[in-house]
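**Q** Fold the following and give me the result.
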Amino acid sequence: MADDPRPFDAVLNADASHPNGLWLFKGSEYYLYDLLDDAVVEGPIPLTQPWGAGALPQLFRSGIHSAVWSGPAFPNLWTFFKDEMYYSMDAVRGWAQAEGPRGILGAWAAGVWAAPDGTWMTPGVPVALHGMGTRFDGMIHFFKDGKYVRHNLRTGSRPEAGPIPIGEEWDLPEMFLDRIDYAFYGTGAHEEDINFISGENYVLYDFRRRQVIDQGPVAKRFPVFAQFIDRPQLFLAEDYDMATLVGPVSLGRLIDTRSIGAGSKIQKFLVTETTDTSLQNLRQSMLDSQDTQVTEDFYDRLDTNLSSDESSDSYRYQLNAQFHGEAGATSLWGGEVNADLNAQGQTETVRSSLSQAAFKSIGSQLEQTRRETHQKTYDSLAEISSTVHVLKKEFFEETNASDRVRVYEFYEQLQSYITLLVLRGVVLVYSDGVTRPKTAQLPGAQRLLEDVLADPQEVARVIDYLRQELSNVTGHDGQVHSLLESTPPDGGLALRNNMTSRYTVVLPDGSQQDVSQAGLIKAAHSWVEPTFTITPVQT
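**A** As a prediction, the model looks like this:
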């Protein structure tokens, strides 16, 4: 029902280490709930954190839509569904990858609800539950749109039963025959009885006798679930671009010195190596690469840094991984402002936290690379120890045809960078916790607020708050800037047209160069990092 917000994306009976536990998945986090105590005992825990030695792939870390254990017949196998994709993990092998990510079509009986292109024919991912007892051992129950399908894990993707109306297999009350939101087993005396939840109602069901044991409001049986229901909220979404400026190279640490006698020749192998045998190539950072692996690593580090920030309980960040060329990752969507209208200026605290976390995440990428690698020179490849792995190898050869000794010094080569975090735009977003969020550019903020707030005084109060927060934005230069037009139409809100800002770069010769960026440069950070090239210099 449109007015019935689902508190969770998925509910799953936990593994054997938590016999009374449910995993409650909500967005990019999950919680551990105790069925006996009706209490959340752990969480929120980011989905980016590993399950044992494994980890969900990037696609699934922003949230899942359904999950299922394969039951006593296949106790090590757990599967997570996101849209039309699934990913299976092996708990016995430390939650390592078992299968996927791949599409459900041709792999699961639930594929009967998919179109030929593999997408669901109607919105929504089926609710899944493992089978119990002699009849359903090795089976998975799927419920979607009032229909039921049974998957046999032993025989593959063809349905064991269905799709059939739910009522043909399950003697449930009428309200459960059109929609099932969650299905999970109980605990204690009811550990093999199923809890079905539909909207605000639940039933406890004995599947062997096909009989309802108990039923009633969810709020009465699982009162703690109520705290997870999404509430309506307004927030600002700020669009950031992370741009990297590449500066001149310079010489760093002295690695080796060699002399060449008159009429002599020298040959040297210039090697970047590591003792980490699992590392096959030089690690890269957001400064020098925008490929998927590097950016996913950056987002993981950013998630970790933001979740450890003191403001993380009040604010959340959503990362939209879209990229353009070498300019950097675009659309780092800024902090969700759960606006306390009496707390002016807290938006700026959120912006500062994002800046610090972004630069800290890049810094940790760079530090890991420096820690893992070493640069040396060798006279022959035979000198390289068998305990190291060569990541990069260059050859230097020089003949001294003069009558004097020449001296060569070998230096690590350094590259300078400047990273700019640029605020590009701002929109106002309203979410009621159920339907798709409504988004408005600032000139349309008044209309959006009038649609969702009944009191005109509250509309005016929120507009004043937004004007204050967007008129006092501190840039990289420490100066306070306004993002707003001074005289917007109709006295409302509007972003400045063609807003630009400048960053002054000091060149090696002491001169200065201004770099212009569209938007407001919120923060900047300078780096000088090894390129893992060794440069010979004749002295």
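**Q** drop to CA atoms for contacts and neighbour counts, all remaining ones
**A** Fine.
**Q** give the contact list for the residue of the chain most remote from its centre.
**A** Within the chain, the residue lying farthest from the chain centre (C-alpha atoms, centre = their mean) is residue 403, at 63.1 Å. Counting by C-alpha atoms under 8 Å, 6 or more residues apart in numbering, residue 403 makes contact with 262, 263.
**Q** what about it, which SS state?
**A** coil (DSSP: H, G, I helix; E, B strand; the rest coil).
**Q** ok, now residue 311?
**A** Strictly by three-state DSSP, residue 311 counts as helix.
**Q** where exactly do the strands run in the stretch 201-350 of the chain?
**A** Taking DSSP state E, counting those that start in this stretch as the test, the strands found in the stretch 201-350 of the chain are 201-206, 211-217, 233-260, 265-274, 318-324, 328-333.
**Q** Mind checking the ones you listed for the one nearest to residue 345?
**A** strand 233-260 (13.3 Å; C-alpha to C-alpha).
**Q** Which residues in that closest one does the neighbour count mark as buried?
**A** Neighbour counts using 16 or more other C-alpha atoms under 10 Å place 233-245, 247, 250-252, 255-256, 259-260 of strand 233-260 among the buried residues.
**Q** try stretch 355-369
**A** Applying 16+ other C-alpha under 10 Å to stretch 355-369 flags 355, 356, 357, 358, 359, 360, 361, 362, 363, 365, 366, 369 as buried.
**Q** Next: stretch 450-462.
**A** Applying 16+ other C-alpha under 10 Å to stretch 450-462 flags 459, 462 as buried.
**Q** Centre of the chain to it, how far?
**A** Averaging C-alpha positions (C-alpha atoms, centre = their mean, to the nearest Å) puts stretch 450-462 34 Å from its chain's average.
**Q** Next, the distance between the ends of that stretch.
**A** Start to finish, the residues bounding stretch 450-462 are 11 Å apart (C-alpha to C-alpha, to the nearest Å).
**Q** can you list contacts of it?
**A** Residues contacting stretch 450-462 (C-alpha under 8 Å, 6+ apart): 341, 446, 449.
**Q** Neighbour-wise, give me the winner out of those.
**A** residue 449 (22 neighbours; other C-alpha atoms under 10 Å).
**Q** Could you pick out the longest helix of this protein?
**A** Longest helix in the chain by number of residues (criterion: DSSP state H): helix 346-372.
**Q** Sequence B follows; please return its structure for comparison with A:
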Amino acid sequence: MFISLGLKRDVFVGFSGGNAAPNPDPMGIPPVDLKTENGLLKAFLLLGFEPGPDTTPFGFSMPAIFRASAAFRETVDLPGLNVPMPPAVIGQQPPVIKPGMIQNYMALQANFFQMSLAPLQAKLREARVPFTQGGIPAPEDLRPQLFLVEQYQLASFRGDLARDDLVDSISLSPGGSMTYKVIIKKRTSASNELTSTVLDSQDREAKDNFNKQLKDTADKRSGTNNYDYGFEGSFHGEASVEIGGGSADARVHARGSTNEVRQDFAESTTSAIDSQVSETNRSRKQSIETGREDTQTDEQTESVREKTAHNPTAQPVNVGIFLLKEEFVSVLSLVDVEIAYRNGDANQDRQVPLRKLGELLDAVIERPEDRTEIAATIKALLEGIADYQDEIRSIVKPDPSSPLGFSRDAQLRSEYRLLKSDGTLRRTFSVKGIPIRGCERSLRRPNITVELPIAGI
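**A** Just a heads-up that it's a prediction; the model follows:
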């Protein structure tokens, strides 16, 4: 999982010192709407591109928006943005206007104008001019950014057996007995490896499907634009971390932000587990029925088991025949953290273990004071991780051999306490790292039934 630290652009090497053009209005300006002609013209004017003179050869006035766009395009080093003169006009004095020529020229202008929108948006971002598209805020460009790259482990433990759906019931008189057949039909739908789930299978297709569900959930929460960084992780989130001044309140806010992203990830993981458990139980559902000793079976039958039930009591009893299910407890634990630098250029991507954080900061952060503040903030974030019980845990430890004085605690282990419905302890599991979320689900055990007395009948 990638958690963006939300650092400002100007702390990075190459962006420090105010390289970007100042905001035309220091007090803040309302966003310009690039879906409207007035908004586009205002955008060009704010960037200093005034509409040029009307130079069309047809004797009509070109709209100001096209003339401002032409002035802008002259400064943009992209092929094909200069609007050529229509061939029918070259060398003709006075210009000859043929049918459709004006429409064609205007259409060509409009086409090249659309091509200039992407570089226009880049210039607006550089100049810190806010803009929208039809009132919708534009997505953030891929500014340089640091990320916590958190690695998680999903450990599964087998729990208790329990009864599932009721298949049938039989009545036994006092001291009586009955011999019957349990007939298991073939599966109603073919099972495949995808339905094994990551809970009880390491099949590659099942894991890929699980990761895709996580990615889709992340995109819905944070927007697919975040994936333009080329993340290889399954989930990504945004945490806004303010630096400067060593403010304790800012670090508390940052800690809360990163823990919110972890909780989003945990919820997405639970949702993916639920989806695969549901699919597995569906594929394992079989047609099971009971019958007398003389009941005939057919080619659909998978297996037949003959059983005898006894009633040693002096009272009539009813016996239920149930399918069986087994509890699975999956514990999501944070086990490792690295630091990544991304700026949208894959050739400049960097990702280092926590012990090399200082080297990375030296390479990508301009000012020494910012490096110190960012390192302290990252340390505070990793010392303030909320576990599955909402208790604050640390995944780092003091390390005098590290240049920054801390490193990841590679030996960290934790207990996950599985509780009964009344809050008392049922079982304890030992897991690596810090447990963030537990998920208790049940999977159907195929081909297995159990007979239990039905009380109160």
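**Q** TM between them?
**A** Laid over one another, the chains give 0.57 as their TM-score (TM-score structural alignment, normalised by the length of the second structure), with 319 aligned residues with a C-alpha RMSD of 4.5 Å.
**Q** which helices and strands sit right next to the helix or strand following the longest helix of the first structure?
**A** Next helix or strand after helix 346-372 of the first structure toward the C-terminus (DSSP states H and E): strand 374-378. Judged by 3 or more C-alpha pairs under 8 Å, 6 or more residues apart in numbering; DSSP states H and E, strand 374-378 of the first structure is in contact with strand 233-260, strand 265-274.
**Q** Quick one: average offset of strand 374-378 of the first structure versus the second structure, please.
**A** On superposition with the second structure, the mean distance recorded for strand 374-378 of the first structure (mean C-alpha distance after the TM-score superposition for the first structure) is 4.0 Å.
**Q** what's the following helix or strand after that strand?
**A** Trace forward from strand 374-378 of the first structure with DSSP H and E and the next one is strand 389-399.
**Q** wait, isn't residue 336 of the first structure in contact with residue 239?
**A** No. Using C-alpha atoms under 8 Å, residue 336 of the first structure is not in contact with residue 239, being 11.6 Å away.
**Q** and residue 307 of the second structure, what does it touch?
**A** 179, 180, 181, 182.
**Q** Can you find the partner of it in the first structure?
**A** Aligned by TM-score structural alignment, residue 307 of the second structure pairs with residue 398 of the first structure.
**Q** Next: residue 340 of the second structure.
**A** By TM-score structural alignment, residue 340 of the second structure lines up with residue 429.
**Q** follow-up on the earlier one: tell me which of the contacts of residue 307 of the second structure persist in the first structure.
**A** With both residues aligned by TM-score structural alignment, their matches' C-alpha atoms under 8 Å, the contacts of the contacts of residue 307 of the second structure that the first structure also has are 179, 180, 181.
**Q** now, which of the residues you listed sits nearest residue 2 of the second structure?
**A** residue 181 (55.3 Å).
**Q** Quick one: neighbours of the closest one, just the number.
**A** Residue 181 of the second structure, neighbours per other C-alpha under 10 Å, totals 17.
**Q** so how far is residue 324 of the second structure from it?
**A** 17 Å.
**Q** Show the subsequent helix or strand relative to the helix or strand containing residue 332 of the second structure.
**A** Element membership for residue 332 of the second structure (DSSP H and E) is strand 317-342. The helix or strand immediately downstream of strand 317-342 of the second structure is strand 350-353, counting by DSSP H and E.
**Q** That following strand corresponds to what range in the first structure?
**A** Taking TM-score structural alignment, strand 350-353 of the second structure hits residues 438-441 over in the first structure.
**Q** mean offset of that stretch relative to the second structure (after superposition)
**A** Looks like 1.7 Å for stretch 438-441 of the first structure (mean C-alpha distance after the TM-score superposition for the first structure).
**Q** Name the residues that touch that stretch?
**A** Contacts for stretch 438-441 of the first structure (C-alpha under 8 Å, 6+ apart): 426, 427, 428, 429, 430, 431, 448.
**Q** For it, which residues meet the burial criterion?
**A** Those buried within stretch 438-441 of the first structure under the rule 16+ other C-alpha under 10 Å are 439, 440, 441.
**Q** about what we covered before: so which of the kept ones among the contacts of residue 307 of the second structure is the closest to residue 115 of the second structure?
**A** Distances from residue 115 of the second structure to those, taken by C-alpha to C-alpha, are shortest for residue 181, at 74.9 Å.
**Q** Give me the distance between the closest one and residue 325 of the second structure.
**A** Taken as C-alpha to C-alpha, the span from residue 181 of the second structure to residue 325 of the second structure is 21 Å.
**Q** Now do the contacts for residue 360 of the first structure.
**A** Residue 360 of the first structure neighbours (C-alpha under 8 Å, 6+ apart): 302, 305.
**Q** In the first structure, point out the residues matching stretch 382-392 of the second structure.
**A** The aligned range for stretch 382-392 of the second structure is 470-480, by TM-score structural alignment.
**Q** So residue 260 of the first structure sits against residue 402, correct?
**A** No. Under the criterion of C-alpha under 8 Å, residue 260 of the first structure is not in contact with residue 402, lying 10.1 Å apart.
**Q** what's the counterpart of residue 320 of the second structure in the first structure in contact with, if anything?
**A** Here residue 320 of the second structure is matched to residue 409 in the first structure, going by TM-score structural alignment. For residue 409 of the first structure, the contacting residues are 254, 255, 256, 257, 258, 536, 537, 538, 539, by C-alpha under 8 Å, 6+ apart.
**Q** and of these, the nearest to residue 467 of the first structure?
**A** For those, the nearest to residue 467 of the first structure is residue 254 (54.5 Å; C-alpha to C-alpha).
**Q** Spell out the secondary structure type for residue 370 of the second structure.
**A** helix.
**Q** Now do it against residue 243 of the second structure, distance only.
**A** On the measure of C-alpha to C-alpha, residue 370 of the second structure and residue 243 of the second structure end up 7 Å apart.
**Q** Please pull up the equivalent of residue 281 of the first structure in the second structure.
**A** If you follow residue 281 of the first structure across to the second structure using TM-score structural alignment, you land on residue 191.
**Q** Where does stretch 348-358 of the first structure end up in the second structure?
**A** Going by TM-score structural alignment: stretch 348-358 of the first structure matches residues 259-269.
**Q** quick one: that stretch to chain centroid distance?
**A** The answer for stretch 259-269 of the second structure is 9 Å, by C-alpha atoms, centre = their mean.
**Q** That stretch vs the first structure - mean distance after superposition?
**A** So stretch 259-269 of the second structure averages 0.6 Å relative to the first structure (mean C-alpha distance after the TM-score superposition for the first structure).
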